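Asker: I'll drop the sequence and a predicted model, then ask my questions.
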Amino acid sequence: MGRQREFDVDTALDAALCVFWRKGYEGASYTDLTQATGVERPALYSAFGNKEALFRRVLERYYERYLDFFPAALEQPTSREVAAHILRGAVEATTRYPDRKGCLGVQGALAGSDDAEPIRLALIDARAAGEASLRERLEQAKADGDLPQTANCAALAAFVMAMTHGMAVQAKAGFSREILEAVVEQALSTWPSRPQDDASERE
């Protein structure tokens, strides 16, 4: 019978998540990780593999627990509500914790060394998948008459994603939640109106 682990995996993953969120993938050293988790390096290796494998486990946890607003947004009844839910959720997620502002994924996707390239590419792929699912939801909104036929759904999806990423960087740089909420309202003020809204304004 194999020796049982002497630490709780979930607790260790939560601690590692906080380290990566604060410092980014490359900024987090093994010393940071062992101190935060209370687990020595050989045990971390045994449980999770190398640093890249640990980060991938942490990232799955981050998406499930802190970016769950995104799939929930796609269920909103109108395209504007979809965008509002994503943007407001992003503000909440990136400003909620004073000790780890910003977005773990965005920080990890920024420029790094060649060794970190697999992580950067994985984060870029994840962002692209999210943008694709948003574009599909907006295409459905357009087909349902919730967006005008002139709406460019690919550009709208890219716009929302660019806003979330930009706000994550601003949150990390110290922008307050109030300022970012104002940015969200400004962004939503440019959202394409529904055809029926245009018609009612002409009456």
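Answerer: Structure's in. What do you need? Residues are numbered from 1 along each chain as shown.
Asker: hey, let's count contacts and neighbours off CA atoms from now on
Answerer: OK.
Asker: Ala129: neighbouring residues, count only.
Answerer: 12 (other CA atoms under 10 Å).
Asker: for Val169, see how far away it is.
Answerer: With distances taken as CA to CA, to the nearest Å, Ala129 is found 20 Å from Val169.
Asker: ditto for Pro77
Answerer: In this view, Pro77 and Val169 are 29 Å apart by CA to CA.
Asker: likewise for Ile119?
Answerer: According to CA to CA, Ile119 and Val169 sit 18 Å apart.
Asker: compare neighbour counts for Pro77 and Val169 and give me the winner.
Answerer: Val169 (18 against 11).
Asker: which residue is the nearest non-sequential neighbour of that one?
Answerer: Spatial nearest neighbour of Val169, excluding adjacent residues (CA to CA, 6 or more residues apart in numbering): Gly102 at 6.0 Å.
Asker: show me what counts as buried in stretch 79-99.
Answerer: 79-80, 82-95 (16 or more other CA atoms under 10 Å).
Asker: do stretch 35-46 as well
Answerer: Residues 36-37, 39, 44 are the ones in stretch 35-46 that count as buried (16+ other CA under 10 Å).
Asker: second structure for comparison follows:
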Amino acid sequence: MADRGRPRNFDREKSLAKAMELFWEKGYEGASMAELTATMGIGSPSLYAAFGSKEGLFREAVDLYRATDGAAVWQETLAATSAYGAVEAFLMSSAREFSRIDKPSGCFIILSALHSTQASAAVGADVSAKRARNVEILAEKLAQGVQSGEIDEGVNVEAVARFLITVQQGMSIQARDGARRQKLEEIAHSALVAWQALTRDDSLAQNRDTTVLRTHS
């Protein structure tokens, strides 16, 4: 017998995708159970039977986002053959993806669970951990630039990655406030202007300059 409240043509994956977009638009706390069931086209018993709880539904929605809409940014970033190319892809693809007219604006991972209550603390901690992991992934990509000589050895790649992630998070908020792709790309270009300063070890630069001066004196 079908679960009570579940329509005969219930499609779990399509219903999950609809829930993902509602969470993306309104956040975990903002998306009520009534809105979720209405959006998904199922009753509450069916939601609980299929996903266990609102939290369980949200966690699956996060995983779906990371595998689909959220994947493009990291695929392009990790596919880049240089550290600069990776950063450029990271920021420019973020500008494109955050401003799509067929999806909620901004980034699901950045925006969906910023304000956690006691009841949603576990959800907030999980999403926060995923944001922290993004810093690590970008830092690992930048570390390859150190190995290749593109970035000075003394550069703190984690700090650079954290700066770039912060820029991206700001772009997500700007997109939610209505900024379109061109405006977001302007932010990305401004961050890219700082590339030389971010990837140059000042102490090494000073040593190089001193050596040059001594050589020519």
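Answerer: Received it, and whenever you're ready, just let me know what you need. All of these numbers come straight from a predicted model, not from anything done at the bench.
Asker: which residues in structure 1 form helices?
Answerer: 9-27, 30-37, 41-48, 51-66, 69-73, 79-95, 104-109, 117-143, 153-172, 177-188, 195-202 (DSSP state H).
Asker: could you dump those helices to a markdown table with distance to Arg3 of structure 1?
Answerer: Below are those laid out as a markdown table (distance: least, CA to CA, whole Å):
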| stretch | distance to Arg3 of structure 1 |
| --- | --- |
| helix 9-27 | 15 |
| helix 30-37 | 20 |
| helix 41-48 | 12 |
| helix 51-66 | 21 |
| helix 69-73 | 39 |
| helix 79-95 | 38 |
| helix 104-109 | 33 |
| helix 117-143 | 31 |
| helix 153-172 | 42 |
| helix 177-188 | 47 |
| helix 195-202 | 65 |
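Asker: out of these, which gets nearest to Gly2 of structure 1?
Answerer: Nearest of the helices of structure 1 to Gly2 of structure 1, taken as CA to CA: helix 41-48 at 12.4 Å.
Asker: just the angle for that closest one relative to helix 9-27, thanks.
Answerer: 110 degrees (axes from the mean of the first three to the mean of the last three CA atoms, to 10 degrees).
Asker: mean shift of helix 41-48 of structure 1 relative to structure 2?
Answerer: Taking mean CA distance after the TM-score superposition for structure 1, the mean distance separating helix 41-48 of structure 1 from the aligned residues in structure 2 is 0.4 Å.
Asker: which residue numbers in structure 2 go with that helix?
Answerer: Under TM-score structural alignment, helix 41-48 of structure 1 corresponds to residues 44-51 of structure 2.
Asker: show me which of the buried residues of stretch 79-99 of structure 1 is closest to Trp191 of structure 1.
Answerer: Proximity to Trp191 of structure 1 was ranked across the buried residues of stretch 79-99 of structure 1 by CA to CA; first place goes to Arg80, at 6.8 Å.
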